[in-house]
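Asker: structure for the following, please:
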Amino acid sequence: YADEIGISVNSGLYFTFMAIGLAVSRMFSGRQVDKGRITLVISLGMYLAAASFFGLAALERLMRWNPVFTSYLYIGIALSQGIAFGTMFPAFNTLFVNLAPNSQRGTATSTYLTSWDVGIGIGLMIGGSIAQAFGGFNHAYLFGACLTILSTLFFLLKAGPHFNRNKLR
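Answerer: Got it, this is the predicted structure:
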């Protein structure tokens, strides 16, 4: 995507900052989950993920305005994506485990991780199709941002309240 829109930042740097974000997020989100703030942690991660995807979608237009700023923003987005994913994915796993009886904790984790893998695979195929059909990855990221907003609303209105009513620990 960076090559497509003219950002000359090394893609390895993008993934390095994403990894830093993942590591940093684990320092504070785990403590919050341990204090019982699972739904809050997930919500905050989802908000940040949506903002990151909207930011990625806007990079092409921003590149025309200020290439230097856009390059820094690109790295900032990598950091924020790392924080978002590192915050919400372990919290989601905890949510699933806390809904399952002790004898089904392994099944809950396995179901969550399988769903995550399937979702990534389907998302990559759909994202690639959207990018090809509409002429760029910015459209795929915009679509992903919109789906993240819908997912956040579903979580806030349905899944989060269900968890709070039915959690076992």
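
Asker: every contact and neighbour count from this point should use C-alpha atoms.
Answerer: Noted.

Asker: how about the host helix or strand of Arg31: buried residues?
Answerer: Assigned by DSSP states H and E, Arg31 falls within helix 11-34. Going by neighbour count (16 or more other CA atoms under 10 Å), the buried part of helix 11-34 is 14, 17-22, 24-25, 29-30, 32-33.

Asker: Throw those into a markdown table and include distance to Tyr1, thanks.
Answerer: Below are the buried residues of helix 11-34 laid out as a markdown table (distance: CA to CA, whole Å):
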| residue | distance to Tyr1 |
| --- | --- |
| Tyr14 | 11 |
| Phe17 | 16 |
| Met18 | 16 |
| Ala19 | 19 |
| Ile20 | 21 |
| Gly21 | 20 |
| Leu22 | 21 |
| Val24 | 25 |
| Ser25 | 25 |
| Ser29 | 30 |
| Gly30 | 32 |
| Gln32 | 34 |
| Val33 | 34 |
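
Asker: let's see this one next to it:
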Amino acid sequence: MNSEKLWTRNFISISASTLFLFLTFYCLLVILPLYALEDLHGQATDAGLVVTVFLLAAILIRPIAGQWLGRIEKRSLLLLSLCLFLIADLFYFFMHSIGSLLVLRFMHGISFGIVTTVCGTIVADLIPSSRKGEGMGYYAMAMNLAMVIGPFVGLTTFYRWGATTSFIISSIFALFALILGSSLRLPKEQQTVATKTQAAFHIKQLFEVSAVRISVTAAFFSFVYASILSFVSVYAKEIGLAKAASYFFVVYAVVMLLSRPFTGKLFDKRGANVIIYPAIIFFAIGMLLLSMAHTTFLFLLSAACIGLGWGTLFPCFQTIAVQNAAPQRRGVATATFLSIFDSGVGLGSFVIGLAAVHIHLSFLYLYCSLLVLIGVGVYYTLNRDHAAASTRSKQYGNENPSGQHNQAV
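Answerer: Take a look at the predicted model:
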């Protein structure tokens, strides 16, 4: 079964476009909190809101985007959303107040929510059913690579040449995302999953029930992950390791890249639990080490553990969400997963931003490590039915591509 081709032209095109899309996202993610604090003279809560408002917009639009995927040609929707994403990125040059920046972040988040939903749906359709775990792992690797290169480029250009140069770089990344996305050529049957006869609209059509439990689990962990996205560069500066901040994501990516070929295939052969429980433990250890980091070695060691832990968890969770949905509901399942996941990131950024005013980030990271450990119980409680079904399907090779084997999840 593993002879089914994974690395097709379309898979490479959508993955490359996603890489540059997230390069833009992560480049802006690490510099905008600093830009809000240093250039616009905002507060810590403003730095958190820069992330939260962006993700809130993405969360609100994704259920609608999931519905559009059943009515609009996928490639057309992809190109439209990539164009909007690029246009919004160009407006950062003209933001000179916290208020205007937050408005732009909301508009930018809308385009981001649409394009990530479309990309996730397209790639789920392109990956052979027997290689879902492996394929989604490699697709997620594009986002993980962006998590390394984006912050590194963003922080380097910001500290050396200022915010304007960083905005130029992010715009170039967005342009390449559009160019690569336009090279996608989908087969006619994959252009849209719309049916000729559609039932009357119901609010439940905006969400895929089978993806909710694993999405809530992912959101729980993404709440903690938000503390890395939004504040690791600020934390590094506080503890005198500002120069090491850029390399945090480099170490993260190296470990993630080395583990990816093994974790994806193991997921397909042995099921989710074999991967997810150890990954949670590594994530918790990484957060604990980060809370104690006062040397470059400990700081980067924490990055390695987080890369092995969280870098493995995210693609596993997304794979489960897609597998549980019927083919015609994959767009909605992707939207459901990403919306709930981003809710955790957005809430985490805001809450940690509020807490950072009163509590040192080292203590916050310590508390986050405890939350990750609690996540073992969260995953077991919400997903044990799926875990049992998934394990059985891997053992007996009877995966149901329609996703009907476990509608209760």
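
Asker: against structure 2, where does stretch 117-125 of structure 1 fall?
Answerer: Here stretch 117-125 of structure 1 aligns to structure 2 at residues 342-350, judged by TM-score structural alignment.

Asker: mind checking how far that stretch is from the chain centre?
Answerer: Relative to its chain's centre, stretch 342-350 of structure 2 lies at 12 Å (CA atoms, centre = their mean, to the nearest Å).

Asker: could you do stretch 363-373 of structure 2 as well?
Answerer: Using CA atoms, centre = their mean, the offset of stretch 363-373 of structure 2 from its chain centre is 20 Å.

Asker: what's the answer for stretch 1-21 of structure 1, then?
Answerer: Relative to its chain's centre, stretch 1-21 of structure 1 lies at 16 Å (CA atoms, centre = their mean).

Asker: what is the neighbour count of Tyr72 of structure 1?
Answerer: Other residues near Tyr72 of structure 1 come to 13 when the count uses other CA atoms under 10 Å.

Asker: what strand or helix carries it?
Answerer: Taking DSSP H and E as the criterion, Tyr72 of structure 1 maps to helix 67-99.

Asker: so what does that helix touch, helix or strand wise?
Answerer: If you count contacts as 3 or more CA pairs under 8 Å, 6 or more residues apart in numbering; DSSP states H and E, helix 67-99 of structure 1 packs onto helix 11-34, helix 38-65, helix 105-134, helix 160-166.

Asker: isn't Gly144 of structure 1 up against Phe53?
Answerer: Yes. If you go by CA atoms under 8 Å, Gly144 of structure 1 and Phe53 touch, sitting 6.6 Å apart.

Asker: and the two? which has more neighbours close in?
Answerer: Counted by other CA under 10 Å, Gly144 of structure 1 and Phe53 do not tie: Phe53 has more neighbours, with 23 against 20.

Asker: counterpart of the more buried one in structure 2?
Answerer: Aligned partner of Phe53 of structure 1 by TM-score structural alignment: Met287.

Asker: element containing the closest residue to that match other than its chain neighbours, please.
Answerer: The shortest distance from Met287 of structure 2 to any non-neighbouring residue, by CA to CA, 6 or more residues apart in numbering, is to Ser369 (4.9 Å). Assigned by DSSP H and E, Ser369 of structure 2 belongs to helix 361-396.

Asker: before we move on, the earlier item: mind checking how far the helix holding Tyr72 of structure 1 is from the chain centre?
Answerer: Computed by CA atoms, centre = their mean, the separation of helix 67-99 of structure 1 from the middle of its chain amounts to 5 Å.

Asker: and if you look at stretch 5-23 of structure 1?
Answerer: With CA atoms, centre = their mean, you get 15 Å for stretch 5-23 of structure 1.

Asker: now Tyr277 of structure 2, nearest residue through space, not along the chain?
Answerer: Nearest residue to Tyr277 of structure 2, sequence neighbours excluded (CA to CA, 6+ apart): Val376, at 6.9 Å.

Asker: enumerate every residue touching the residue mapped onto that neighbour from structure 1.
Answerer: Under the alignment (TM-score structural alignment), Val376 of structure 2 maps onto Thr152 of structure 1. Applying CA atoms under 8 Å, 6 or more residues apart in numbering, we find Thr152 of structure 1 in contact with Ser43, Met46, Tyr47.

Asker: also Ala84 of structure 1?
Answerer: Residues in contact with Ala84 of structure 1 (CA under 8 Å, 6+ apart) are Gly21, Leu22, Ser25, Leu44, Gly45, Met46, Leu48, Ala49.

Asker: which residue sits farthest out from the middle of structure 1?
Answerer: Most distant residue from the mean C-alpha position of structure 1: Ser103, 29.6 Å away (CA atoms, centre = their mean).

Asker: roughly how far does whichever residue in structure 2 pairs up with it sit from Thr121 of structure 2?
Answerer: Counting by TM-score structural alignment, Ser103 of structure 1 lines up with Gln328 in structure 2. For Gln328 of structure 2, the distance to Thr121 of structure 2 equals 10 Å [CA to CA, to the nearest Å].

Asker: also Ser227 of structure 2?
Answerer: Taking CA to CA as the measure, Ser227 of structure 2 falls 28 Å from Thr121 of structure 2.

Asker: same thing with Ala219 of structure 2?
Answerer: To Thr121 of structure 2, Ala219 of structure 2 is 19 Å away according to CA to CA.

Asker: keep only the contacts of Thr152 of structure 1 that stay in contact in structure 2.
Answerer: Among the contacts of Thr152 of structure 1, the contacts conserved in structure 2 (both residues aligned by TM-score structural alignment, their matches' CA atoms under 8 Å) are Ser43, Met46.

Asker: out of the contacts of Thr152 of structure 1, grab the one that's most surrounded.
Answerer: Within these, most neighbours by other CA under 10 Å means Met46, with 24 neighbours.

Asker: so who does that one touch?
Answerer: Met46 of structure 1 touches Ala84, Met88, Thr148, Thr152, counting by CA under 8 Å, 6+ apart.
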